[in-house]
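J.: One predicted model, sequence on top.
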Amino acid sequence: MMIFGHAYLARALLACIIGICFSVTDVAHGQSAGTPDPTDAGKAIFKRANCMGCHKWHGNGGGGYGGDALSLRKTELTRELIIETIGCGRPGTGMPFFLRGAYDTIKCYGALQADMAGNMPPEAGSFLRGNDIEAVADYVLAHIKGRSEPTYAECIGFFSQESRACNVYKTDSAASPENKPKER
């Protein structure tokens, strides 16, 4: 009976040590064991609401259906201003508003639609709830704002898998032979 007790205790101790090792590895890589990134919801909404249609997956901006989108990497907007911009759009630009009732029953930038005199931003293809808008703002702050040029690792992280779109971010030393152009 005593041997069984010691064997059981040894296995329990070993399982605990292994669990701690995996937890330490996850923490060293910026993740807590079993805890998803709290900004994953914001990333999903960023994709679903087609923010990447103009701002691109990396947030550097560029041409899109609404014109040249500004770089979210270089933005100096605070969380509150990012939330307002998503909800109310940007008057006089192609940045759409995502908040239902914006400019109708909810004043944006202190104005309603009648006050906009032709500077009304476009309506987004779909509306977002307030907590969804906040989630996108939190995602932008955690993963885009203040970052330097996009990297291969960021690209893979955004798409959650290998994507051909990420190949342009591979360095020559990191590119595998099958991803390099064939010489003719």
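T.: Yep, that arrived.

J.: going forward, measure contacts and count neighbours with C-alpha atoms only.
T.: Noted.

J.: elements contacting the longest strand along the chain?
T.: Determined from DSSP state E, the single longest strand within the chain is strand 123-128. Packing contacts for strand 123-128, counted by 3 or more C-alpha pairs under 8 Å, 6 or more residues apart in numbering; DSSP states H and E, involve strand 97-99.

J.: So what touches the strand it packs on?
T.: With C-alpha atoms under 8 Å, 6 or more residues apart in numbering as the contact definition, strand 97-99 has outside contacts at 85-90, 121-124, 126-130.

J.: Which residues does the longest strand of the chain contact?
T.: Ala49, Gly87, Pro96, Phe97, Phe98, Leu99, Arg100.

J.: circling back to that earlier point, among the contacts of strand 97-99, name the buried ones.
T.: Buried by 16 or more other C-alpha atoms under 10 Å: Thr85, Ile86, Gly87, Cys88, Gly89, Arg90, Pro121, Pro122, Glu123, Ala124, Phe127, Leu128, out of the contacts of strand 97-99.

J.: Buried residues in the helix or strand encompassing Asp26, which are they?
T.: Element membership of Asp26, judged by DSSP states H and E, is helix 2-28. Buried residues in helix 2-28, defined by neighbour count with 16+ other C-alpha under 10 Å: Ser23.

J.: could you pull out the helices for this structure?
T.: Along the chain, counting by DSSP state H, helices occupy 2-28, 40-48, 52-55, 79-88, 130-143, 152-159.

J.: Distance from the longest one to the middle of the chain?
T.: If you compare the mean C-alpha spot of helix 2-28 with that of the full chain, they lie 36 Å apart, counting by C-alpha atoms, centre = their mean, to the nearest Å.

J.: Below is an additional structure, to be compared with the one above:
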Amino acid sequence: MSLRKPIALLLVAGALAVTSVAIAANAPAASGGTAATATLPANADLIKIEGVTELDGADIVRGKRMFSQQGGNCISCHGWDGDGTGKNPRSEGAAALLRESGLDAAGFIEIISCGIPGTPMPYHDSQAYKDDRCYGMVAADFEAGQEPDKGKSIKANDIVNLTAYIMTSIQGKPAATYEDCAAWFEASAEKSCAGFKK
């Protein structure tokens, strides 16, 4: 076995990392239970969030496209409204509840880029695990069959756009309503959102 780190250490470190991320991902939203407040310029979809420099100039409209099937396909596991009930069988209906997440921008960027080893959450940085940018680990640190899942590659600026969309449009929001569903599905709202009218 030519792993850089003993496997026992990897398993313990991996379990601790996943546990701490899982707790953080399902914790109440930061700042007293409310999501970050974005300032939208009158003529643009670019944002500036007070105290969150990682997202300065992010494009939330493009971030929504990254969240949808056109980009990272996050809705497949997390659901269109971030409630963790997407249709992807890999997620087993247990994806992170983005509405309840307490992650900050850096946390979202890291998890979207690096995934969460040992879980179905894939990584989206095309260079992840080729060097030690993700949790200080490289692909050779994992046993065969235990490597993190690779998702569709997303450029770094689009990971920022995606994070901005999640933090301004999903995180800290109450349960989705018919109006939320209609805004998401637009032309197909009548069919897609029928469950909200019961």
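T.: Great, that's in hand. Keep in mind the model is a prediction, meaning the values are calculated, not measured.

J.: returning to that earlier point: what is the nearest of the buried ones among the contacts of strand 97-99 of the first structure to Glu76 of the first structure?
T.: Thr85 (12.5 Å; C-alpha to C-alpha).

J.: ok, the equivalent of that closest one over in the second structure - contacts?
T.: With TM-score structural alignment as the criterion, Thr85 of the first structure lines up with Ile111 in the second structure. If you count contacts by C-alpha under 8 Å, 6+ apart, Ile111 of the second structure has them with Tyr123.

J.: what about the equivalent of Ser169 of the second structure over in the first structure, neighbour count?
T.: Residue pairing (TM-score structural alignment): Ser169 of the second structure is matched to His143 of the first structure. Neighbourhood size, His143 of the first structure [other C-alpha atoms under 10 Å]: 16.

J.: Next, the distance between the ends of stretch 135-146 of the second structure.
T.: Stretch 135-146 of the second structure has an end-to-end distance of 15 Å (criterion: C-alpha to C-alpha, to the nearest Å).

J.: how about Lys48 of the second structure, secondary structure?
T.: Secondary structure, DSSP: H, G, I helix; E, B strand; the rest coil: Lys48 of the second structure is strand.

J.: right, and it touches Leu40 too?
T.: Yes. At 7.0 Å, Lys48 of the second structure counts as touching Leu40 under the criterion of C-alpha atoms under 8 Å.

J.: which of these two has more neighbours?
T.: Between Lys48 of the second structure and Leu40, counted using other C-alpha under 10 Å, Lys48 has the larger neighbour count: 19 against 15.

J.: What is the longest helix of the second structure by residue count?
T.: Per DSSP H, the second structure has its longest helix at helix 7-25.

J.: helix or strand right after that helix?
T.: Counting by DSSP H and E, the next helix or strand C-terminal to helix 7-25 of the second structure is helix 30-33.

J.: Pro89 of the second structure -> the first structure?
T.: Aligned partner of Pro89 of the second structure by TM-score structural alignment: Tyr65.

J.: can you pull the contacts of that match?
T.: Gly53, Cys54, Gly94.

J.: so can I have CSV of these showing distance to Val168 of the first structure and neighbour count?
T.: Output for those, formatted as CSV (distance: C-alpha to C-alpha, whole Å; neighbours: other C-alpha atoms under 10 Å):
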residue, distance to Val168 of the first structure, neighbour count
Gly53, 18, 17
Cys54, 19, 22
Gly94, 28, 20
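
J.: Same list (those residues) but as a markdown table, adding distance to Gln161 of the first structure.
T.: Formatted as a markdown table, the contacts of Tyr65 of the first structure follow (distance: C-alpha to C-alpha, whole Å):
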| residue | distance to Gln161 of the first structure |
| --- | --- |
| Gly53 | 19 |
| Cys54 | 22 |
| Gly94 | 31 |
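
J.: The equivalent of Ala102 of the first structure over in the second structure: what's it in contact with?
T.: Alignment note (TM-score structural alignment): Ala102 of the first structure maps to Ala128 of the second structure. Ala128 of the second structure makes contacts with Ser113, Cys114, Cys134, Val138, as judged by C-alpha under 8 Å, 6+ apart.

J.: What of Arg147 of the first structure?
T.: Neighbours of Arg147 of the first structure in contact, by C-alpha under 8 Å, 6+ apart: Arg73, Lys74.

J.: what does the one 5 residues further on give?
T.: Applying C-alpha under 8 Å, 6+ apart to Tyr152 of the first structure gives the contacts Cys166, Asn167, Val168, Tyr169, Lys170.

J.: among those residues, which recur in the second structure?
T.: Retained in the second structure (both residues aligned by TM-score structural alignment, their matches' C-alpha atoms under 8 Å) from the contacts of Tyr152 of the first structure: Cys166, Tyr169, Lys170.

J.: Dump those into TSV; add distance to Thr78 of the first structure and neighbour count as well.
T.: Below are these laid out as TSV (distance: C-alpha to C-alpha, whole Å; neighbours: other C-alpha under 10 Å):
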residue	distance to Thr78 of the first structure	neighbour count
Cys166	29	18
Tyr169	29	17
Lys170	32	16
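
J.: Going by distance to Gly42 of the first structure, which of these wins?
T.: Cys166 (20.7 Å).
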